[in-house]
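Enquirer: Output the structure for:
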Amino acid sequence: MTQQQNGKKNMIENEQQPTRQVILAGLDQQNENFDYEMTELANLAAANNMTVVGRVVQKLEKPNAATYFGKGKVDELKEALTYYDADMVVTNDELSPSQIRNLEAGTAADIMDRTALILDIFASRAKTKVAKLQVAIAQLKYQLPRLRTSMNIRLDQQTGGGGSFTSRGAGETKLETNRRHIQHQISLLQTELANIEADDETRRAYRAKQSIRNVALVGYTNAGKSTIMNGLVKRFGDNPEKTVFQADMLFATLETSVRKIQLPDKQNFLLSDTVGFVSKLPHGLVAAFRATLAEAADADLLIQVVDYSDPHYQEMMTTTAETLKEIGVGNVPMVTVYNKADKIPEQVYPDRAGDTLILSAIDEASQDLLVEVIKEHIFPDYVTTTLHVPFSDGQVVNELNEQATVHELDYDESGTILKVTLTPIQAARFAQYEMTK
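Expert: Predicted coordinates for the structure are as follows:
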């Protein structure tokens, strides 16, 4: 079963699960993006197989330290839960442990904040070992300060539970034991992840040594990054069947996929499809996925993909910029691609203004324009020169035909004359054959 088929199967299974009716709740603190955030929260809830049946909003300068909402709004929320026959509230902000406890007590419903919702989605979508490790670490870090004080009962007798756990002595609370256990799990998972990251770093170092350029697709979730990658892989990939999963859904993929793009003129580069961003992305996830996003940090060029058909695309670009800054990607050249132009009536595409493109990922002319701009950025130090290769070194001609861009080919009485475009490494390697002017 292919990756595309697996993804479709998982999506169908998710759709078949019974949905949970929830009410969205948020504080309007005069943030100009509040309505957009609430809309996005609804989309996140839908991505987590939830049905939004109601929405409760309160205007406050700052959250109530004890209950997030004011007391009257908590009562209103409880009434809304009864009216809509819902049993869960999803809040637009991350809540403190005490706010969650107090809201649950005041509404007699389960409370899930935005961070927990995103973590839930990531956990359900993680497929590879790396993604599962990253999500598990983020979840445990989120849970650590939220261990219930109701578990804080005294244990008069304790014994080691295996592994590195030993007898802590009488008097330690179960809460402390659980906290220690989670900290130990985090440490183990971080060690395992670090070993994988070391292998990935070795691979990136090898690619850098081979002078293979890396282009990374970045941007908001569901902006069309995977669609762009699949379009280029099908036309120019060294294995056209090796596409990545794509779907019209938030966080369809969580893993960074790297594919080799071999252009008709023999120039090639690596194209990376990275995990999408979302506003208020939990800091724990940003930290945990730093390794996944390392492809972006090490890229020679970033392609920021923007859903041009979304009325909130400017807010999405702001989120992308903030997230890239948070993971330490600030100095990599970037091309901005306004995608999904085919969904905008009367929009002309493909179109270009400097390093800003308007295109449709499913349009071949758009793909060609994108490749042209990529080549301008990542191959500026390529050298076009004329080589004279003696007939005795025929294997060099074969190698140039296979690996370099040969513009012209001719012969004289002693060898083959080739006008070629070479990478810096190739130029140094074949310098002995360069014809003097």
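Enquirer: From here on, just use CA atoms for contacts and neighbour counts.
Expert: Will do.
Enquirer: So which residue is smack in the middle of the chain?
Expert: In the chain, the centroid-proximal residue (CA atoms, centre = their mean) is residue 275; its distance is 1.1 Å.
Enquirer: Determine the number of other residues adjacent to residue 220.
Expert: Counted with other CA atoms under 10 Å, the neighbours of residue 220 add up to 26.
Enquirer: sorry, back to before: and the residue lying closest to the residue nearest to the centre of the chain once chain neighbours are set aside, what is it in contact with?
Expert: Counting by CA to CA, 6 or more residues apart in numbering, residue 275 lies nearest to residue 254, which is 4.9 Å off, once chain neighbours are set aside. By CA atoms under 8 Å, 6 or more residues apart in numbering, the residues touching residue 254 are 122, 125-126, 131, 274-276.
Enquirer: please give me the structure for this one as well, since I'd like to look at both together:
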Amino acid sequence: MTSSSSSSQATKRLAHSYPAGLRADALMEEDVAWSYEIDTERDGDQLDRSDRAALRRVAGLSTELEDITEVEYRQLRLERVVLVGVWTSGTVQDAENSLAELAALAETAGAVVLDGVIQRRDKPDAATYIGSGKADELRDIVLETGADTVICDGELSPGQLIHLEDVVKVKVIDRTALILDIFAQHAKSREGKAQVALAQMQYMLPRLRGWGQSLSRQMGGGRGGLATRGPGETKIETDRRRIREKMAKMRREIAEMKTGREIKRQERRRNKVPSVAIAGYTNAGKSSLLNRLTGAGVLVENALFATLDPTVRRAETPSGRVYTLADTVGFVRHLPHHLVEAFRSTMEEVGDADLILHVVDGSHPDPEEQLAAVREVIRDVGAGDVPEIVVINKADLADPLTLQRLLRIEKRSIAVSARTGQGIAELLALIDAELPRPAVQIEALVPYTHGKLVARVHSEGEVISEEHTAEGTLLKARVHEELAADLAPYTPTAAL
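Expert: Predicted coordinates:
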């Protein structure tokens, strides 16, 4: 057998066509379908030979635009990218779903996805992520498609980035850098921008390159006196020191900005206002749900990480109880730990909440994976003990069998559609039932001259009944201890 024929057999590509204008949001809602053959006779845990020998093409990832007017409308040159992933565990469908999510991330960042391939391996190659032979094949795909960037579905070490770039001859970035880029584009507030900058510097620090400028900044010679002879700082050492100094400054600024939000949070706690935090996977519909529950008018966009700055709004339960509803940053599978650390102050809204509405996209191919990824981050920020309601959003688009499965698995769950309003009334009633209730039940006759006390009962407590009499307002309510003490002079026992 000739080397050319063996090479053609080693690289198995699946024939496919890319429909024009296919968008990444469709990728997030549809299964990526393709057929393959696999030998069921396996020797232990070894990988199938055909899997190991091939880069698998993933069909349907292309988002290349044929209509030039759409490109002009965007008013920017879109990067042309090829995606590459390493399939180490799980099913091929899991690997394709992960690459489809990477395609959605790439388009959100402003790129055109030309192609996507998966390499089956026990673990990523230590040098080039996919192995030297497959890196050569990837270079051929890059030349064939005319791509200018390769995006890897994982976090690459500095060495892997350098070696893979040396082979494919175009820019190589990993999943972490892509998510950081999206955050940098979407950050609007001063605090959000500072948090993104801190995360970027944490990511950049170990990946600085000398680019040949490794000579000393200071040279010996004795003119400087004692302790000045010998090599000084190299260029890369200077860069690292400056980045560390900037990071320290950024952390101080973020800590100062945190104070304002903490004061507001303490005020709400002092007034005993219950709080609800909306958490969930990115693009699950959290902001849409906030708007549906409160009429807040928060930006809603069918894009990943459209919300970076937390939004807190006032809301009321059907029984008239006041509570706050906070929209938070969306989570994603393998969320970079730099981001979790940088956005920890923002995510404290989740940790301090009395109740978490965990929103999941019911129309996604793998909602259970989304639930697990979000719960991992919730545990990381110390909110694992906060009561949780699983809100299965986009019920109007979801497969009925998927909805039934999720409702059966998640005991405290409800199916809703923020777009159509389906299930919203039931969700409001569930929030009312799950929110912590004031501890003390009182009956008080409050004189009309003390109307502020009645107003406090309405805003801070739960009114059971209210009657206006000749002597004043007769209230039956549940209130917290401080308000109960203020109402004590007007209770029937006080009159006796």
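Enquirer: What value does the TM-score take for this pair?
Expert: Once superposed, chain against chain, the TM-score is 0.86 (TM-score structural alignment, normalised by the length of the first structure); 410 aligned residues with a CA RMSD of 2.8 Å.
Enquirer: ok, now how distant is the counterpart of the residue nearest to residue 275 of the first structure in the second structure from residue 25 of the second structure?
Expert: Aligned counterpart of residue 254 of the first structure in the second structure: residue 308 (TM-score structural alignment). As for residue 308 of the second structure, its distance to residue 25 of the second structure is 19 Å (criterion: CA to CA, to the nearest Å).
Enquirer: Also residue 80 of the second structure?
Expert: With distances taken as CA to CA, residue 80 of the second structure is found 18 Å from residue 25 of the second structure.
Enquirer: and what of residue 304 of the second structure?
Expert: Taken as CA to CA, the span from residue 304 of the second structure to residue 25 of the second structure is 9 Å.
Enquirer: So which of the two has more stuff around it?
Expert: Higher neighbour count among residue 304 of the second structure and residue 25: residue 304, with 26 against 19, using other CA under 10 Å.
Enquirer: was I right about that one contacting residue 281?
Expert: No - counting by CA atoms under 8 Å, residue 304 of the second structure stays clear of residue 281, with 9.2 Å between them.
Enquirer: residues in contact with the aligned partner of residue 21 of the first structure in the second structure?
Expert: If you follow residue 21 of the first structure across to the second structure using TM-score structural alignment, you land on residue 80. Residues near residue 80 of the second structure by CA under 8 Å, 6+ apart: 111-114, 146-149.
Enquirer: In the first structure, what stretch matches the longest helix belonging to the second structure?
Expert: Longest helix in the second structure, counting residues (DSSP state H): helix 235-270. Using TM-score structural alignment, the residues of the first structure aligned to helix 235-270 of the second structure are 174-209.
Enquirer: Which of the contacts of residue 80 of the second structure lies at the shortest distance from residue 451 of the second structure?
Expert: Nearest to residue 451 of the second structure among these is residue 111, at 59.9 Å by CA to CA.
Enquirer: so how far is residue 204 of the second structure from the closest one?
Expert: Residue 111 of the second structure is 22 Å from residue 204 of the second structure, by CA to CA.
Enquirer: Same check on residue 447 of the second structure?
Expert: From residue 447 of the second structure to residue 204 of the second structure the distance is 65 Å (CA to CA).
Enquirer: picking up where we left off before, when you align them, which residue in the second structure goes with the residue nearest to the centre of the first structure?
Expert: Residue 275 of the first structure maps onto residue 329 in the second structure, by TM-score structural alignment.
Enquirer: again, but for residue 430 of the first structure
Expert: In the second structure, residue 430 of the first structure lands on residue 487 (TM-score structural alignment).
Enquirer: Give me the number of neighbouring residues for that match.
Expert: The burial count for residue 487 of the second structure: 20, using other CA under 10 Å.
Enquirer: For it, which three-state class applies?
Expert: Under DSSP: H, G, I helix; E, B strand; the rest coil, residue 487 of the second structure falls in the helix class.
Enquirer: my guess is it contacts residue 440, does it?
Expert: No - if you go by CA under 8 Å, residue 487 of the second structure and residue 440 don't touch, sitting 11.2 Å apart.
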